[in-house]
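> My questions are about this predicted structure, shown below with the sequence.
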Amino acid sequence: MDDNRPLLAPDAVWEEDWFALETLDADTLAIGEPLYFQCNWSYLISDGDHSLLFDTGCGQVPISPVVNRHRRAGLKVLPSHMHYDHLGGIGAFDPVIIADLPVLRACVDGEVLVPTEDLFLGTKHGLAVPRISVTEWVKPQSWIDVGTRRLQVLHTPGHSPDSISLWEPARKRLFAADFLYRGALYAQVPGASLRAYYASCQMLLELLPGDAAIFGAHGQPDAQGRSMAPELGMSDLADLAAMLERLVTSPPAEAGEFKVNARMNLAYSPERP
């Protein structure tokens, strides 16, 4: 056992000395990578004989053995967006569902999806662009059935043009990926848009109830140094919307990082209006 591993929340456990597993409920497993510099979190959503994996890890250590130990018989995979740290293990899975967005349809080469570098951002890190065999395209606002669980696919651009979130009304949970999480939010990378980010915030504030829980794809340790599934709430979403409104209305001339609240900062660039 590596004594240099970070602390975990009391109900989280290590697996393979890399992944932190936290049970959100009997059918929902958060799979974290606290040793990775971006502290990624993916989500395994299950019911009956079915599972859906939302994101496939950073790829530094294969996520598939962990998923295969905890999945149900019928597994589908859905990436939240094409950034490299969310596609690391995608080649090990089939079938793969992809959000039916024009920006992604434009990346289809023959029968496979090959994201552009502006969508992938990984070649500068020495990573090969994946070639993704798409089994099914799902349109924004449509529903995915995982056993008796129903999750709505929401297009939530801002961090990237292809970003999606999953909303589960029955459990009042939004799986928000890179749209909202604890730590530094990126609105300065290629494809980011402050106006789109703000519009997505407004849409979510109108759609979600006030007691919705929001689970993101990254999470810095808490004040006690413990890593845990990055849960936020509607007040955090409202704080982000207020910051984005301020930046859209009066954009600063220089790039910078702005404090949203005690849990989040927003990295901004005037190149991403």
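That came in fine, so what should we check first? Since the structure is predicted, the reported quantities are computational estimates derived from the model, not experimental observations. Numbering: from 1, shown residues only.

> Please count neighbours and contacts with C-alpha atoms only from this point.
Fine.

> where do the strands sit along the stretch 1-150 of the chain?
Read by DSSP state E, counting those that start in this stretch, the stretch 1-150 of the chain holds these strands, from start to end of the chain: 7-8, 12-15, 19-25, 28-33, 40-47, 50-54, 74-78, 97-99, 108-109, 112-113, 132-133, 136-138, 143-146, 149-155.

> I'd like those laid out as TSV, including mean neighbour count and distance to residue 255.
Formatted as TSV, the strands of the stretch 1-150 of the chain follow (neighbours: other C-alpha atoms under 10 Å; distance: least, C-alpha to C-alpha, whole Å):
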stretch	mean neighbour count	distance to residue 255
strand 7-8	20	34
strand 12-15	17	37
strand 19-25	19	34
strand 28-33	24	29
strand 40-47	25	25
strand 50-54	23	31
strand 74-78	20	33
strand 97-99	22	31
strand 108-109	14	34
strand 112-113	16	33
strand 132-133	20	34
strand 136-138	14	35
strand 143-146	16	38
strand 149-155	20	26
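
> Out of the ones you listed, which is closest to residue 217?
Among the strands of the stretch 1-150 of the chain, strand 40-47 comes nearest to residue 217, with 4.6 Å by C-alpha to C-alpha.

> That closest one relative to strand 149-155, how many degrees between them?
140 degrees (axes from the mean of the first three to the mean of the last three C-alpha atoms, to 10 degrees).

> Count the residues that sit near the closest residue to residue 162 other than its chain neighbours.
For residue 162, ignoring the flanking residues on the chain, the nearest one in space by C-alpha to C-alpha, 6 or more residues apart in numbering is residue 81 at 5.6 Å. Neighbourhood size, residue 81 [other C-alpha atoms under 10 Å]: 26.

> wait, residue 81 sits on residue 158?
No - taking contacts as C-alpha atoms under 8 Å, residue 81 lies outside contact range of residue 158: 11.5 Å.

> this is the other structure I want to compare:
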Amino acid sequence: MTSLPKDPWFTITALDKDTYAISEYGHWEKVHSYLILGTERAALIDTGTGIDHMKRVTDQLTSLPIIVLTTHVHWDHIGSHGEYDNIWVHEAEEQWLVQGIPGLSIEQIRHDVSRDITKPLPLDFSAASYEPFRGEPSGLLRDQDPIELGNRQLTVFHTPGHSPGHLSFLDQSRGYLFTGDLLYSDTPIYAFYPTTEPAALVSSLERISDLRGVTKIYGGHNKLGLEPELLVEVRQAVQELRERNCIRHGTGIHNFRGFSVHF
């Protein structure tokens, strides 16, 4: 592809000729979704906020059948799930996808989806009528599952903490590690909600810090593309958090070089 689609809401970035970031920089969370092309099918990691229609973009980038891989079932990562037929989630969040997250009010979601917008909103978007996607998944993902795309394979890692069924994905051929809301820069990683588990989050961070062959880290928010050296900082942060005995709700924000966490 010689030129990328220009879109009023989404920003499309080619990470290489077969991998794209689809970003929503007009929203305060600066959400990223990722389209990964194989020779037989494509994987779409998350579908963004749902403020605008992601399928409009993916239709311009590929004619391959698309499987949607959900890092976790928070509204800002499943917004366009209803536009795709083949949706997969971790088994621990199947009921969240079907029924919604217990205790999270629609008023809070509508407030969060519509605040601090810096780009013109689509004409058909209304915060007052916004509803997070709900529906049955096509299938369930488990730790270490392979995702075959044809000449390209992703490996599923169950990395809970931010949510019980949070997943990360490693592109084995290129070393891209897609970390969703487990690891990103600029704003704290959230582990202070009742549905989060600080100890599980730290164990998940430790797990990805031990992965070999990672060439780039692609998180779900903020800066697009982090260097693999960050995993060394993650490993040291895990040790420090354990030594300080602060891995529990209510201990606040903990800052490290390149990232922070909020318990």
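Thanks, I have the structure now. These numbers come from a predicted model, not from an experiment.

> could the strands of the stretch 1-150 of the first structure be laid out in TSV, adding distance to residue 240 of the first structure?
Supplementary listing: those in TSV, determined by distance: least, C-alpha to C-alpha, whole Å:
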stretch	distance to residue 240 of the first structure
strand 7-8	27
strand 12-15	28
strand 19-25	24
strand 28-33	24
strand 40-47	20
strand 50-54	23
strand 74-78	26
strand 97-99	25
strand 108-109	33
strand 112-113	32
strand 132-133	33
strand 136-138	28
strand 143-146	26
strand 149-155	17
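
> which one of those lies closest to residue 119 of the first structure?
Among those, the nearest to residue 119 of the first structure by C-alpha to C-alpha is strand 112-113 (11.7 Å).

> Could you give the separation between the terminal residues of stretch 258-266 of the first structure?
Its first and final residues considered, stretch 258-266 of the first structure spans 5 Å by C-alpha to C-alpha, to the nearest Å.

> Any buried residues in it, and which?
260, 264-266 (16 or more other C-alpha atoms under 10 Å).

> How about stretch 113-124 of the first structure?
113-116, 119-122.

> Find the helix or strand that residue 160 of the first structure is a member of.
Take DSSP states H and E as the rule and residue 160 of the first structure turns out to sit in neither a helix nor a strand.

> For the equivalent of it over in the second structure, list the residues it contacts.
Residue 160 of the first structure maps onto residue 163 in the second structure when the alignment is built from TM-score structural alignment. Neighbour list for residue 163 of the second structure: 72, 195-197 [criterion: C-alpha atoms under 8 Å, 6 or more residues apart in numbering].

> same thing but 7 Å
For residue 163 of the second structure, the contact set (C-alpha atoms under 7 Å, 6 or more residues apart in numbering) comprises 72, 195-196.

> Run these past the first structure and keep the common ones.
Of the contacts of residue 163 of the second structure, the ones still in contact in the first structure (both residues aligned by TM-score structural alignment, their matches' C-alpha atoms under 7 Å) are 195-196.

> Output the contacts of residue 163 of the second structure as a markdown table; include the columns distance to residue 21 of the second structure.
Converted to a markdown table, the contacts of residue 163 of the second structure look like this (distance: C-alpha to C-alpha, whole Å):
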| residue | distance to residue 21 of the second structure |
| --- | --- |
| 72 | 18 |
| 195 | 28 |
| 196 | 27 |
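
> Closest one of the contacts of residue 163 of the second structure to residue 151 of the second structure?
residue 72 (26.0 Å).

> Looking for the alignment partner of the closest one in the first structure.
In the first structure, the residue matched to residue 72 of the second structure (TM-score structural alignment) is residue 81.

> so its match touches residue 159, yeah?
No - when contacts are counted by C-alpha atoms under 7 Å, residue 81 of the first structure is not listed as touching residue 159 (9.6 Å).

> quick one, what contacts the closest residue to residue 6 of the second structure other than its chain neighbours?
Nearest residue to residue 6 of the second structure, sequence neighbours excluded (C-alpha to C-alpha, 6+ apart): residue 12, at 7.6 Å. Counting by C-alpha under 7 Å, 6+ apart, residue 12 of the second structure makes contact with 4-5, 20-23.

> Also residue 46 of the first structure?
So residue 46 of the first structure contacts 27-28, 52, 72, 146 (C-alpha under 7 Å, 6+ apart).

> And residue 34 of the first structure, by the same measure?
If you count contacts by C-alpha under 7 Å, 6+ apart, residue 34 of the first structure has them with 20, 40, 227.

> Translate residue 90 of the first structure into the numbering of the second structure.
Using TM-score structural alignment, residue 90 of the first structure lines up with residue 81 in the second structure.

> Residue 224 of the second structure versus the nearest residue to its match once chain neighbours are set aside, what's the distance?
Excluding the flanking residues, the one nearest residue 81 of the second structure by C-alpha to C-alpha, 6+ apart is residue 47, at 6.0 Å. With distances taken as C-alpha to C-alpha, residue 47 of the second structure is found 16 Å from residue 224 of the second structure.

> if I pick the spatially most central residue of the first structure, what's in contact with it?
Centroid check for the first structure by C-alpha atoms, centre = their mean gives residue 177 as the closest residue, at 1.9 Å. Residue 177 of the first structure makes contact with 80, 165, 216-217, according to C-alpha under 7 Å, 6+ apart.

> 10 Å instead?
Residues in contact with residue 177 of the first structure, defined by C-alpha atoms under 10 Å, 6 or more residues apart in numbering, are 40-43, 54-55, 79-81, 86, 156, 159, 163-166, 214-218.
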